[in-house]
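Peer 1: Structure of the sequence below:
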Amino acid sequence: MDKYLLEILVCPLCKGPLYYDKKAEELICRPDRLAYPVRDGIPVMLEDEARELDPEEGVPA
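Peer 2: The predicted structure follows:
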């Protein structure tokens, strides 16, 4: 994931910052507990495509 792209991308719902989980290839919004997929290096920033994080699933710090 391009570092510059990570700096300008925000959550489409709350406009907050995103954390890139390299292992899962997802962009995580901590406040909304949503994970947006990254497919072939392209972030899919659609609410319908995001998965909700499980309550017991730790949100990376």
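
Peer 1: contacts, neighbours, all on C-alpha from now
Peer 2: Will do.

Peer 1: which secondary structure elements does the longest strand anywhere in the chain contact?
Peer 2: Determined from DSSP state E, the single longest strand within the chain is strand 34-39. Other helices and strands packing on strand 34-39, by 3 or more C-alpha pairs under 8 Å, 6 or more residues apart in numbering; DSSP states H and E, are strand 26-29, strand 51-52.

Peer 1: to compare against the first, here's another:
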Amino acid sequence: MAVSKELLEILACPKCKGEVTLNKNKDGLVCRACCLVYEIRDDIPIMLVEEAKPFKE
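Peer 2: So this is what the prediction gives:
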């Protein structure tokens, strides 16, 4: 089961409070403002800045 559209609409980047979007592989949430990817594990977004990875387009 993937992250629901309703959840995506309310989630925000914990660092800048900006919008996050699903990446192409649908295994992470991308904040383009901070250039970070928040991993999705077991259908749960891990929204911790210290666990985010750099985003490369």
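
Peer 1: need the helices for the first structure, in chain order.
Peer 2: In chain order, the first structure shows helices spanning 3-8, with DSSP state H as the criterion.

Peer 1: Which positions in stretch 38-57 of the second structure come out as buried?
Peer 2: Across stretch 38-57 of the second structure, burial judged by 16 or more other C-alpha atoms under 10 Å covers 38-40, 45-47, 52.

Peer 1: For stretch 13-33 of the first structure, buried residues please.
Peer 2: Along stretch 13-33 of the first structure, these residues count as buried under the neighbour rule (16+ other C-alpha under 10 Å): 17-21, 25-30, 33.

Peer 1: For the equivalent of residue 27 of the second structure over in the first structure, list the residues it contacts.
Peer 2: Correspondence of residue 27 of the second structure to the first structure, assessed by TM-score structural alignment: residue 25. Residue 25 of the first structure makes contacts with 37-39, as judged by C-alpha atoms under 8 Å, 6 or more residues apart in numbering.
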